[in-house]
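Visitor: sequence first, then the predicted structure:
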Amino acid sequence: MFKHIKDSQITISELMRPMHSNFSGKIHGGYILNLMDQIAFACASKHSRHYCVTASVNKVDFLNPIEVGELVTLKASVNYTGRTSMVIGVRVESENIQTGETKHCNSSYFTMVAKDNNGKNAPVPGIILDSKTSIRRFSRSIALQKLDKNRSNEFNASEFQLKDNLHLIENQNAKIELNNNL
């Protein structure tokens, strides 16, 4: 079974209040991450028609601060479907509701896994790629999975070779002081 991406896309908006701010008066990044996880869950569950859990979150860069009083809009879309997992793209924008100025605050990719009523992984419908953007996003997800797997294997504790990686530390803000036990 295959479904159109648009059928599970979700958009939510929320006014940022003082209770959401950190010590510097900006909206707390943890609060935004919580909202992102919620919308990723909703999008994945809507697509799969199953309860879903967050397996991983790809890099989150906070590009612009969010101010108290701004309207934050989160958009979620299924970018990739595997057998039981989905990559959900989440975009966060904020709007100054007095001036109408909007800014892109961050984007991230959540890998969500569908679960059946017994807690076992459940198959998910595939997605119909009907635009250049959807093909780009699907392809990007495949490429990121390969990079993650290679990175995990390369730096696996049992496989890590010290001599092969010392060059990475050169010209960095670090000092190596190894004891004789290594």
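Guide: Nice, thanks for sending it over. Numbering: from 1, shown residues only.
Visitor: every contact and neighbour count from this point should use C-alpha atoms.
Guide: Will do.
Visitor: going by neighbour count, list what's buried in stretch 72-83.
Guide: Residues of stretch 72-83 classed as buried by neighbour count (16 or more other Cα atoms under 10 Å): V72, T73, L74, K75, A76, S77, V78, N79, Y80, T81.
Visitor: next, the one to line up against it:
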Amino acid sequence: MVKIENAVTLLMISLGIVGYIETQKITGFAFDSLGSKAIPEGVSILLILIGLLVLSSNIYQLWKGKTDETLPASSEKALEANEPVELSGFARPLAIVILVILYISAVFVLRWPVSVMTMAFVVMSATLLPMPNRKQGTIYALIAGLVVGVGIELIFTQFFFVDLPTLW
């Protein structure tokens, strides 16, 4: 599992580097206060920094001799211990695709508030992932969902003046 995670992390770092290099070719426009290169440049830098953080954490865990064997047991053991059953194989990606379709429908067709729907999407997506401590992971997902949901709504409605369905 760590090898796959490291490979994906290196891919994201590479994507961030390529994105950053390509954004240097973008020229600014006079009508845009941020310029057209600020957002992709910032996202590229964030990709690189987060990738380096994840990679350094994985290297540290390998150096300490820890692995990710602390993940929850199989579904049969989970049923015996009265723990939630986790989706595996094809079911997890299918569930995430369904969540994405529901999210897009709720926000852009039904026009439900972006902050609420984003928070719900983040929490439900996180619960599909394997977690060593489900209660703590769900609390973290709620916090992340709240920050991301409200943040997206504020940034797009107040700074970029995009007409999104909001709570206010």
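Guide: On my side now, so go ahead. Quick caveat: nothing in here was measured; it's all calculated off a predicted structure.
Visitor: TM between them?
Guide: With the length set by TM-score structural alignment, normalised by the length of the second structure, the two chains reach a TM-score of 0.26; 63 aligned residues with a Cα RMSD of 4.4 Å.
Visitor: picking that back up, any idea which of the buried residues of stretch 72-83 of the first structure is closest to I88 of the first structure?
Guide: V78 (4.6 Å; Cα to Cα).
Visitor: hang on, the earlier thing: quick one: the buried residues of stretch 72-83 of the first structure as JSON lines, columns for secondary structure and distance to Y31 of the first structure too.
Guide: Listed next are those as JSON lines, based on DSSP: H, G, I helix; E, B strand; the rest coil; distance: Cα to Cα, whole Å:
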{"residue": "V72", "secondary structure": "strand", "distance to Y31 of the first structure": "12"}
{"residue": "T73", "secondary structure": "strand", "distance to Y31 of the first structure": "13"}
{"residue": "L74", "secondary structure": "strand", "distance to Y31 of the first structure": "13"}
{"residue": "K75", "secondary structure": "strand", "distance to Y31 of the first structure": "16"}
{"residue": "A76", "secondary structure": "strand", "distance to Y31 of the first structure": "17"}
{"residue": "S77", "secondary structure": "strand", "distance to Y31 of the first structure": "20"}
{"residue": "V78", "secondary structure": "strand", "distance to Y31 of the first structure": "22"}
{"residue": "N79", "secondary structure": "strand", "distance to Y31 of the first structure": "24"}
{"residue": "Y80", "secondary structure": "strand", "distance to Y31 of the first structure": "26"}
{"residue": "T81", "secondary structure": "strand", "distance to Y31 of the first structure": "27"}
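Visitor: among those residues, which pair sits farthest apart?
Guide: V72 and T81 (27.2 Å).
Visitor: wait, which of the buried residues of stretch 72-83 of the first structure is closest to R137 of the first structure?
Guide: For the buried residues of stretch 72-83 of the first structure, the nearest to R137 of the first structure is N79 (5.5 Å; Cα to Cα).
Visitor: contacting residues for that closest one?
Guide: I5, M86, V87, I88, G89, S134, R137, F138, S141 (Cα atoms under 8 Å, 6 or more residues apart in numbering).
Visitor: who's in contact with the strand or helix carrying the second one?
Guide: The reference is to M86 of the first structure. M86 of the first structure is part of strand 85-95, with elements assigned from DSSP states H and E. For strand 85-95 of the first structure, the surrounding residues in contact (Cα under 8 Å, 6+ apart) are 36, 39-40, 43-44, 66, 70-81, 101-114, 123-124, 141.
Visitor: next SSE after that strand?
Guide: Downstream of strand 85-95 of the first structure (by DSSP H and E), the next one is strand 102-115.
Visitor: now for that next one, which elements pack on it?
Guide: Judged by 3 or more Cα pairs under 8 Å, 6 or more residues apart in numbering; DSSP states H and E, strand 102-115 of the first structure is in contact with helix 29-48, strand 51-57, strand 85-95.
Visitor: quick check: longest helix of the first structure.
Guide: With residue count as the measure and DSSP state H as the assignment, the first structure has helix 132-154 as its longest helix.
Visitor: can you pull the buried residues of that helix?
Guide: S134, R137, F138, S141.
Visitor: residue contacts, the third one?
Guide: By Cα under 8 Å, 6+ apart, F138 of the first structure lies in contact with N79, Y80.
Visitor: mind running it again at 10 Å?
Guide: Each residue near F138 of the first structure by Cα atoms under 10 Å, 6 or more residues apart in numbering is listed here: V78, N79, Y80, T81, V87, I127, L129, K132.
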